[in-house]
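K.L.:
How does the following fold in three dimensions:
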Amino acid sequence: MKVRILTVGNKMPSWIQSGFNEYHKRIQPMLSTEVIELAAAKRAKNPSDANLAQYRETEGQTILAAHNDTGREQLWVLDVKGKMLSTEGLADKLSEAMIQGDDIALVIGGADGVSPDLLSKADMKWSLSALTMPHPLVRVVLMEQLYRAMSINNNHPYHRGN
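P.N.:
Next up, the predicted model:
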């Protein structure tokens, strides 16, 4: 199985890149992961609500174009209104995808959220937290949680649980 993280934006601060790289390196023996950075929509100086909807739509189309819509790559979209999972629940979801022989495209949308069209095509809508986090930080949290979930699935001592 392979996980492709489709993320809007690039040029991350060095501390974000360092944290992400640490968990990305650790997870490779257990789960092949790749990051695909996608361009954010061009922003107006003082955007209106209509502009924000257009940004979500443009970025949603870019994300869908990057998704391997072959039926073998599940589309998991991070969304504040998505289902919350425990780390053990995430480990179970990853195991299920592995058993089915599916890959996963995991989406981190842009700063203004994701389009309704993208959400309608998602196989899973997942919320990392009820907290609002900056999108760069989501990369680090996401990669750490993937690593922790795969540690559970591989009986690695990283996750000590309760």
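K.L.:
Only C-alpha atoms from now on, for both contacts and neighbour counts.
P.N.:
Fine.
K.L.:
Show me which residues of the strand ranked longest in the chain are buried.
P.N.:
Scanning the chain for the longest strand, with DSSP state E as the assignment, gives strand 73-84. Residues 73, 74, 75, 76, 77, 78, 79, 80, 82, 84 are the ones in strand 73-84 that count as buried (16 or more other C-alpha atoms under 10 Å).
K.L.:
Farthest-apart pair in these, please.
P.N.:
Put simply, by C-alpha to C-alpha the two of the buried residues of strand 73-84 set farthest apart are 73 and 80, 22.1 Å from each other.
K.L.:
Following up with a second sequence; could you model it the same way so I can compare the two?
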Amino acid sequence: MKLSIVAVGHKQPDWVLTGCQEYLKRMPRELPTGVIEVKPEPRGSKTREQLQAAEKGRILQAAGDSVRLVALDEKGSDLSTKKLAERLEAWMQDGRDTVLLIGGADGLDAELKQRADEMIRLSSLTLPHGMARLLLCEQLYRAVSLLKNHPYHRE
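P.N.:
Prediction:
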């Protein structure tokens, strides 16, 4: 299984890129993980729905076919790290590539959220996109370390 984070956004600050790279390089070989950045739609005079629809096409193209889509959304399931680890383990047993989606400034298209196999949220707080990306990378690494009984995660 391959794990990907498809995130709509502009070039992130160095601290986000460095942090994500650090956690992603720690991921085990049997779970290659990467971030795919998708260009946001130029705002102009477009409505929120038009922006989301345009970004949806780019997101789906970056995600590829026959993958499990997991949308990050404020209305998604609230998972503990342990529950995320259990979910990750189930995804790995299924073997299908999994793509986690982080929408742009206006969020994810409603049709894309419906199309997703599941929706999760990182926090009840509103997070900047770079922080959400880094937090997701860290939590995926933490979930893997929990599954492998690595001492990184302590309860």
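K.L.:
What is the subsequent helix or strand relative to the longest strand of the first structure?
P.N.:
Using DSSP states H and E, the helix or strand that follows strand 73-84 of the first structure in sequence is helix 87-100.
K.L.:
show me what contacts the most centrally placed residue in the second structure?
P.N.:
Nearest to the centroid of the C-alpha atoms of the second structure, with distances taken as C-alpha atoms, centre = their mean, sits residue 100, at 3.3 Å. The contact partners of residue 100 of the second structure, taken as C-alpha atoms under 8 Å, 6 or more residues apart in numbering, are 3, 4, 5, 6, 69, 70, 71, 72.
K.L.:
number of nearby residues for residue 106 of the second structure?
P.N.:
If you count neighbours by other C-alpha atoms under 10 Å, residue 106 of the second structure ends up with 13.
K.L.:
show me the contacts for it.
P.N.:
By C-alpha under 8 Å, 6+ apart, the residues touching residue 106 of the second structure are 48, 51, 52.
K.L.:
Repeat the analysis, applying 7 Å as the threshold.
P.N.:
Taking C-alpha atoms under 7 Å, 6 or more residues apart in numbering, we find residue 106 of the second structure in contact with 48, 52.
K.L.:
distance of the aligned partner of it in the first structure from residue 88 of the first structure?
P.N.:
Per TM-score structural alignment, the equivalent position to residue 106 of the second structure in the first structure is residue 112. In this structure, residue 112 of the first structure and residue 88 of the first structure are 29 Å apart, going by C-alpha to C-alpha, to the nearest Å.
K.L.:
Now do the strands in the first structure.
P.N.:
Along the first structure, counting by DSSP E, strands occupy 2-8, 32-38, 73-84, 103-108, 124-127.
K.L.:
could I get these as a markdown table with distance to residue 145 of the first structure?
P.N.:
A markdown table is the format used below for these (distance: least, C-alpha to C-alpha, whole Å):
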| stretch | distance to residue 145 of the first structure |
| --- | --- |
| strand 2-8 | 13 |
| strand 32-38 | 13 |
| strand 73-84 | 13 |
| strand 103-108 | 13 |
| strand 124-127 | 12 |
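K.L.:
so who does residue 70 of the second structure touch?
P.N.:
Residues near residue 70 of the second structure by C-alpha under 7 Å, 6+ apart: 99, 100, 101, 116, 117, 118, 119.
K.L.:
out of the residues you listed, which ones does the first structure keep as well?
P.N.:
For the contacts of residue 70 of the second structure, the contacts that are reproduced in the first structure, applying both residues aligned by TM-score structural alignment, their matches' C-alpha atoms under 7 Å, are 99, 100, 101, 116, 117, 118, 119.
K.L.:
The fifth one is in contact with residue 68, isn't it?
P.N.:
Okay, so that is residue 117 of the second structure. Yes - the criterion here is C-alpha atoms under 7 Å, and residue 117 of the second structure meets it with residue 68 at 6.1 Å.
K.L.:
Buried residues, stretch 90-107 of the second structure. List them.
P.N.:
With burial defined by 16+ other C-alpha under 10 Å, the residues of stretch 90-107 of the second structure counted as buried are 91, 92, 97, 98, 99, 100, 101, 102, 103, 104, 107.
K.L.:
Adding distance to residue 151 of the second structure, write the residues you listed out as CSV.
P.N.:
Formatted as CSV, those follow (distance: C-alpha to C-alpha, whole Å):
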residue, distance to residue 151 of the second structure
91, 22
92, 21
97, 27
98, 25
99, 27
100, 25
101, 28
102, 29
103, 32
104, 34
107, 35
